[in-house]
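Engineer: Any chance you can model this:
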Amino acid sequence: MELLLVEDNRRISEFVVKGLEESGFAVILAENGVDARRAISEKSWDLILLDIMLPDIDGIELLQYTRYKKINTPILIMSALGEPDDKVKALNLGADDYLAKPFHFNELVARINALLRRSKNVDFAENILHCNDLVLHVDKHMVERGGREIKLTLQEFMLLKLLMENKNKIMSRTQILNTVWGINYNSNTNVVDVYISYLRNKIEIEGSEKLIETIKGRGYLIRTKE
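Structural biologist: Just a heads-up that it's a prediction; the model follows:
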């Protein structure tokens, strides 16, 4: 497993690199945004560990750049910015997880392993899911609506896949959180609502029928006429 660590604090980067290498990961360090952008564009990574406060191109810009380039590599934000608004912003822009500094190293490894497991499991079954004119190709990790391809991040893809596998069935926030983000994820987070909004913005294009419904006090469902 090759990980890209983007971190300008030498003390933190040495600690993280040493620990991850001892845990069996191959880690490449980028100490600034320019080097990180080059590494992201030139090579495929299993996972990106991304700091926000960098000396030139900040982590948010790198996150936006990565998703703009249609690179769906799982991204784990590691930042001293731990306010809810900081987390929501990063998740809304396509981050897959957010870990506030300081953190326990064991938690970092657990979150990395969880993201890597989920990225592997995306291609688990070779089938196609339909919901009206929305089509999800599980084996190809591809989504189309009305014949137009829609680019999704890993978490968006898994969320949509869960809803489409349970068409016309209400999925509670807890069910979604446990399935997509893992049973040990912080249950007080609003990450489900954030990603539902993010998903709607991508699949509910202008002039198309709205598919994802909010069932007040219960959760979400994707409705089909089929």
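Engineer: contacts and neighbour counts: CA atoms only from here.
Structural biologist: Fine.
Engineer: now D51: how far from L29?
Structural biologist: Remark: distance between D51 and L29 (Cα to Cα, to the nearest Å) = 12 Å.
Engineer: The two: who's more crowded?
Structural biologist: D51 (28 against 19; other Cα atoms under 10 Å).
Engineer: any idea how far the helix or strand where R67 lies is from the chain center?
Structural biologist: Assigned by DSSP states H and E, R67 belongs to helix 59-68. Helix 59-68 has its average C-alpha position 13 Å from the chain's average C-alpha position, going by Cα atoms, centre = their mean, to the nearest Å.
Engineer: For it, name the packing helices and strands.
Structural biologist: Packing partners of helix 59-68 (3 or more Cα pairs under 8 Å, 6 or more residues apart in numbering; DSSP states H and E): helix 33-42.
Engineer: in the helix it packs on, what's buried?
Structural biologist: 33, 36-37, 39-40 (16 or more other Cα atoms under 10 Å).
Engineer: compare with the first, here's sequence two:
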Amino acid sequence: MNKTTIILAEDEPALGQIIKESLETRNFDVLLCENGEKAFEVYKAESPELLVLDVMMPKKDGFTLAKDIRAIDDTIPIIFLTAKSQTQDVVEGFTIGGNDYLKKPFSMEELIVRINNLLNRTKLQKTSDILKIGNFTFNFPKQLLQYNNEDAVQLTHREAHLLFHLIKNKNQVLDRSLILNKLWGSDDFFNARSMDVFITKLRKKLIKDETIQIINVRGFGYKLIC
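Structural biologist: Below you'll find the predicted structure:
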């Protein structure tokens, strides 16, 4: 069985080794890096399928590293590990391209579940879905949104997956808790705030077609109307 390669960037040696050994017992190949600069070098030299990044690291912090990687790769899944729990920190992590956010301390079982969920979503992304919504064409695998014959707009990984589920449930309520657990890993307050930010971004990207609306169904979730 082929192993999934993961880069783990963690500057606490003991914690890094524990995570590495735990993941390796689950058939992951883990490349442990002690700082952000080293992780970026290893990323460019190897072909990892997922990144687990500590936010607070020397030389290059996790957020800066994620920005550098997203400049050249907008599809690889990224999980942030951090002791920071302020709402603005969580939102920043998702805004710059993170796919999940795990607060320390955490259980290894929870990390493994989140890793597997992201890897499964990545496989879904590689399907050949080309979706139509109003005057927009949405290329889900390439994360491109095109209005009529204009140049396509590149969506982030999370924007693309959120739009995919909204379109698949067009004119129906997309359950808030369900989609938070599916795309963010949990339906806590911080993730809910982050999803609100992404909904606002999608509304702005779809504004050219007046027949399309994403409405907030209070207490339930969101509905994409077309």
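Engineer: quick one: TM-score?
Structural biologist: Between these two chains, after superposing, the TM-score reads 0.84 (TM-score structural alignment, normalised by the length of structure 1); 219 aligned residues with a Cα RMSD of 2.4 Å.
Engineer: Just tell me the aligned range of the helix or strand just after the helix holding R67 of structure 1 in structure 2.
Structural biologist: Proceeding N to C from helix 59-68 of structure 1, the next assigned helix or strand is strand 75-79, under DSSP H and E. Using TM-score structural alignment, the residues of structure 2 aligned to strand 75-79 of structure 1 are 78-82.
Engineer: In contact with I199 of structure 2, which residues?
Structural biologist: Neighbouring residues of I199 of structure 2 by Cα atoms under 8 Å, 6 or more residues apart in numbering: I214.
Engineer: in structure 1, which residue is closest to the centre?
Structural biologist: Nearest residue to the geometric centre of structure 1 (Cα atoms, centre = their mean): D96, 2.5 Å.
Engineer: Surely that one and L154 touch.
Structural biologist: Yes. Taking contacts as Cα atoms under 8 Å, D96 of structure 1 lies within contact range of L154: 7.4 Å.
Engineer: Please enumerate the shared neighbours of those two.
Structural biologist: With Cα under 8 Å, 6+ apart, D96 of structure 1 and L154 have common neighbours P74.
Engineer: so A83 of structure 2 makes contact with Y101?
Structural biologist: No. The pair A83 of structure 2 and Y101 does not pass the contact test of Cα under 8 Å, sitting 10.3 Å apart.
Engineer: of these two, who's got more company?
Structural biologist: Y101 (28 against 13).
Engineer: corresponding residue for the more buried one in structure 1?
Structural biologist: With TM-score structural alignment defining the correspondence, Y101 of structure 2 maps onto Y98 in structure 1.
Engineer: In contact with its match, which residues?
Structural biologist: Taking Cα under 8 Å, 6+ apart, one finds 76-79, 87, 90-91 in contact with Y98 of structure 1.
Engineer: Please repeat the previous calculation with a cut-off of 10 Å.
Structural biologist: Taking Cα atoms under 10 Å, 6 or more residues apart in numbering, we find Y98 of structure 1 in contact with 49-51, 75-79, 82, 86-88, 90-91, 111.
Engineer: Quick check: the counterpart of A14 of structure 2 in structure 1 vs G19 of structure 1, distance?
Structural biologist: Matched to structure 1 by TM-score structural alignment, A14 of structure 2 sits across from R11. R11 of structure 1 is 12 Å from G19 of structure 1, where distance means Cα to Cα.
Engineer: State the helix or strand in which D151 of structure 2 lies.
Structural biologist: Applying DSSP H and E, one finds D151 of structure 2 in no helix or strand.
Engineer: follow-up on the earlier one: what's the residue nearest to the centre of structure 1 in contact with, if anything?
Structural biologist: 72-77, 90, 115, 153-156, 181, 191, 195.
Engineer: please redo it, this time with the cut-off set to 8 Å
Structural biologist: With Cα under 8 Å, 6+ apart, D96 of structure 1 has these contacts: 74-77, 115, 153-155.
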